[in-house]
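S.K.: here are the coordinates; sequence isn't available:
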């Protein structure tokens, strides 16, 4: 139903700039992606880990110190210099960084011969810092890549001539020419022409929207095969696509309350350990104690008080849950993301591509009394006329015929008009397929019924007589009703549908999956406003979506899950988790798994705190032998680690799926 030419296209005008943008139909913007080892944090962490892994077997195997000593030194230097330098810089601002404490603890362990403990501590923190740097850079890349949706240049019409100019030079009131297959360079109003606009990046609607004179269009959306003259209504920096970028950057830069709380505790803990260690060293020396034994006791305290067990108390359950979810097609980006998923109390779901598959299909064929044809014949004729069309609705008609095993006859004299439909000569019959407004002169109950159900009505006309109405909708994703019910049980509140699609289509899908609260016709900023409204009321919101238009809400929410198979780059980067296989049931499953991980984290923190507390009190009140201190410290670390690894079992995912 998309034409190769448009009757409203303007005649060619002289072009001053031969570098004016050429049509690039459907070509997606280039994806900006920082390479893994392009980041210095990743390179240093990899070097530190490699040196540690080489030194470990030599050390444990009894090799001489000259064999493993330089490797441990390389491990300490590669992994410790950056957090150590950052910690020193923080000290200049009168802030005590826990990374500096870890480097000091690792150095203290090495000073009394515990090279293995110190090296492991260095590697843990180096790898953690590298992952954080990589996640931050990838998000920045995806935000920058979004701007590629809008073309770099535009064709501006001035006094009957065409001039290729950078988009940044466009001003409000300028008129631009948008050729078939090009992306729109600016937000504006159509002055002349008719076409279909694929604006899924802005509104999330799965089908191209017909536009004509007076309609509003957005930068970055994809023009069909009609030619348009558009008046620019907003500067490039004020376009909808630019505002989406700004909202994602703003939301991503905001620290969660949990993160702020952890940073505050981190400061107090670090300060307490440093003060206590210095006191254990300075006070006895002031009273004439032996330097070697005093240093040994202070270093023992530094080791047993170091938060290795606390770090491992938190990470194994979360990382085990991440690994288990990954085996079942859900990629959770970090331990912080898994922790966020555990706290959600309300869920907001997108419609197109999330609850539905995001592809049109013919749901029903309504025969009209005057046609005298059966369903298969009407559908075969429509498919024959649509066979050469590139419009999504046309492809849906052809797919429906093939699903029934029909072979459309050969069509000749194919023609298409934007927003109206296609026509062809099929087996001696004049067949037209298009919108009710173009092919019907009066009311039609079948059209009314289809549109009342939120479906798109397509009329089939043979030899000037309407013979059938095809009801086209978006196919519901398998397992969507069960996923909605499971999310309601987990959070205690029914999910809400947030969509840019029209109200009737949204209501139909909501009724099919069991959602009672629907907000339709939303732009990206409206979705963000809804999320912030709920969070101001005290809710922790989980947003599930797949498109660029969902990305600001995914970033603004407490947690976000993206449907990954057809999801946009920005949605995938903004979300905390990605459902690779597009299985709706995976969303409540990963939430349930995250809650189990949180319970294990609490258990482990209790175990780690008790063990560290006992060892510290023992060292302070009596004399804790260094071997016993190391054994107790490492024993508590192993204990909490094994407890957290329970979530690696297959039964953990089965239990989560049944939640």
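M.R.: All right, it came through fine. Since this is a predicted model, take the numbers as computed values, not measurements. Numbers count the residues shown, from 1 in each chain.

S.K.: only C-alpha atoms for contact and neighbour calcs from this point on.
M.R.: OK.

S.K.: residues touching residue 482, list them.
M.R.: 513, 585 (CA atoms under 8 Å, 6 or more residues apart in numbering).

S.K.: and the gap between it and residue 341?
M.R.: Taking CA to CA, to the nearest Å as the measure, residue 482 falls 19 Å from residue 341.

S.K.: swap in residue 80?
M.R.: According to CA to CA, residue 80 stands 32 Å off from residue 341.

S.K.: what do you get for residue 513?
M.R.: 22 Å.

S.K.: Which one's more surrounded, the two?
M.R.: Applying other CA atoms under 10 Å to residue 513 and residue 341 shows that residue 341 carries more neighbours, namely 28 against 18.

S.K.: Second structure for comparison follows:
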């Protein structure tokens, strides 16, 4: 083996991989420069007021100007080189203008307040990313991997591969996403799913990296690489979303340049026109510099992104990946909801709901199920897996099957313990089977009708050519489906609609269970798209929720799309604006409510920013606004809107996390 290959392989004794560190205040360059500017200003200020010689306080002011102004000034010059006007440059120019007429104190105060507010903005913005990236700290650095010979070895988490088995002892955090192979325990997974109480886990249950194991030992089969774990996907998608821009932000950026140029032109006019009429130079320049400061749109620029990014981060902590700030903004504007049936309102996998043994046979339901499951075991059909799973859950012994044959759309046939077992659709029952379906009194026809009336799929089991039982197979309703449907109706003001390709009887039955009255069944993908576009053309903003390939076109056509992530197709996950990782339907109205709250905060921020700018400008034009007071008002409003948007990072911001009613959260 080559040295390169040996070197590339992770070693068991290798140091744990480096992980991103949470941002500390002193780590931010903006904070360091602001601290230096403030440290120079504090001793210079009393010396200047006391009338001390200029050689004592002059160098301190110079340090203050350089520390607080060089970075925004240099960035502004680079922007000018690209023919854009940076609003930060306006602040630096105003400070230099004040110093040019001997107002060193006012200019230094502007620099200090501007630098401190910039540091606060930088720290507040970093908190959004840190709140989600901190999820990486939940996952351990190493794992106890079980070797093929049963030994235990300690390896870095990055060395784990799909199919590996890891041992998780009581009190340890799980190192990877996977499925429990052996053991029983309770797992605290609030950091991933938001569930406040530990969840019991046993063989076959899914577990997630970073969750905390309780009192039992678990052996877990790794199902995803570290880079594909739920935690890693949340972090990656939130970071990607933070680089996107919402329509409101794009609109502000389009007008920012024109507005900044207008501010410069107005400042020059406020300086030149009074001078032309004999006004005092110092007073005129101070008023013009004050106007430039208070009219700068810093608070407006910062009004939109913090609320949206905070909402994205909060969604990520609760297992919902919103792909962009634009997607988050769109989710709060929906006026109608359309939901798919299978995999969305119901679980993705079907289960045997009931077994009706037909009269005249010599087998009970356990014996019929064992024979049917043995015949179905070689099949890959979803209904076949449901039959096999039902037999395994009941602990039934499955004998080997021979002479297996499968006919698509009809069923399977095999020899089991010397008997011919056929599992098929009732419509595919052969003529002469002993129970023709044309007979209205036929027990098979009666049983099939009863099963289909419940919204389930009927499957007939024949033993040696005679009908023995009818199985009722259906996908169980998702937990909380009815509550989620009701919450979506309250949020949008219109009842949700069911769009499905299933038969009308099954769809209507499901609609009754979840409280949907508008049920549209038997739809092909083009039909779903046409329905969504019809609503969109009528002025509705449609939210489509689905999981399958057949839902992807409708998700793309809708104003917003949400995909159920656990069993969702790759195309659907790519098309959707948001992905519900845990397939918790209750998360959909929570995301819509949170988006609406984020939109309200954006509006609040814009109002705060515009009112502050307008009031300060009027004060400066019609009265005498001192430069320090103008600086404090301008920078204070900028910090205020930034911190206001970060309120959505709190745990209580997630609708439902503390019992918050969706209607109240979304109103």
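M.R.: Everything's here; your move. Please read these numbers as outputs of a predicted model, since none were measured by experiment.

S.K.: Next, count neighbours for residue 651 of the first structure.
M.R.: For residue 651 of the first structure, using other CA under 10 Å, the count is 12.

S.K.: same deal with residue 286 of the first structure?
M.R.: When neighbours are defined as other CA under 10 Å, residue 286 of the first structure has 8 of them.

S.K.: for residue 113 of the second structure, same thing?
M.R.: With other CA under 10 Å as criterion, residue 113 of the second structure counts 21.

S.K.: Show the subsequent helix or strand relative to the longest helix seen in the first structure.
M.R.: For the first structure, the longest helix by residue count, based on DSSP state H, is helix 586-621. Per DSSP states H and E, helix 586-621 of the first structure leads on to helix 626-644 as the next helix or strand towards the C-terminus.

S.K.: Most remote residue from the middle of the second structure, which is it?
M.R.: Most distant residue from the mean C-alpha position of the second structure: residue 278, 61.3 Å away (CA atoms, centre = their mean).

S.K.: now that one: how far from residue 461 of the second structure?
M.R.: Applying CA to CA to residue 278 of the second structure and residue 461 of the second structure gives a distance of 104 Å.

S.K.: Please apply the same query to residue 83 of the second structure.
M.R.: Residue 83 of the second structure is 77 Å from residue 461 of the second structure, by CA to CA.

S.K.: chain center to stretch 584-594 of the second structure: distance?
M.R.: On the basis of CA atoms, centre = their mean, to the nearest Å, stretch 584-594 of the second structure sits 10 Å off its chain's mean C-alpha point.

S.K.: List the contacts of it.
M.R.: 311, 315, 320, 331-332, 344-345, 478-481, 483-484, 487-488, 491, 562, 564, 580, 653-656, 662-663, 665-667.

S.K.: What residues does residue 52 of the first structure make contact with?
M.R.: 71, 72, 75, 119, 120, 123.

S.K.: Mind checking what secondary structure the second one has?
M.R.: Using DSSP: H, G, I helix; E, B strand; the rest coil, the three-state assignment for residue 72 of the first structure comes out as helix.

S.K.: ok, it to residue 390 of the first structure distance?
M.R.: On the measure of CA to CA, residue 72 of the first structure and residue 390 of the first structure end up 62 Å apart.

S.K.: Between these two, tell me which one has more neighbours.
M.R.: Just comparing residue 72 of the first structure and residue 390: by other CA under 10 Å the higher neighbour count belongs to residue 72, 25 against 15.
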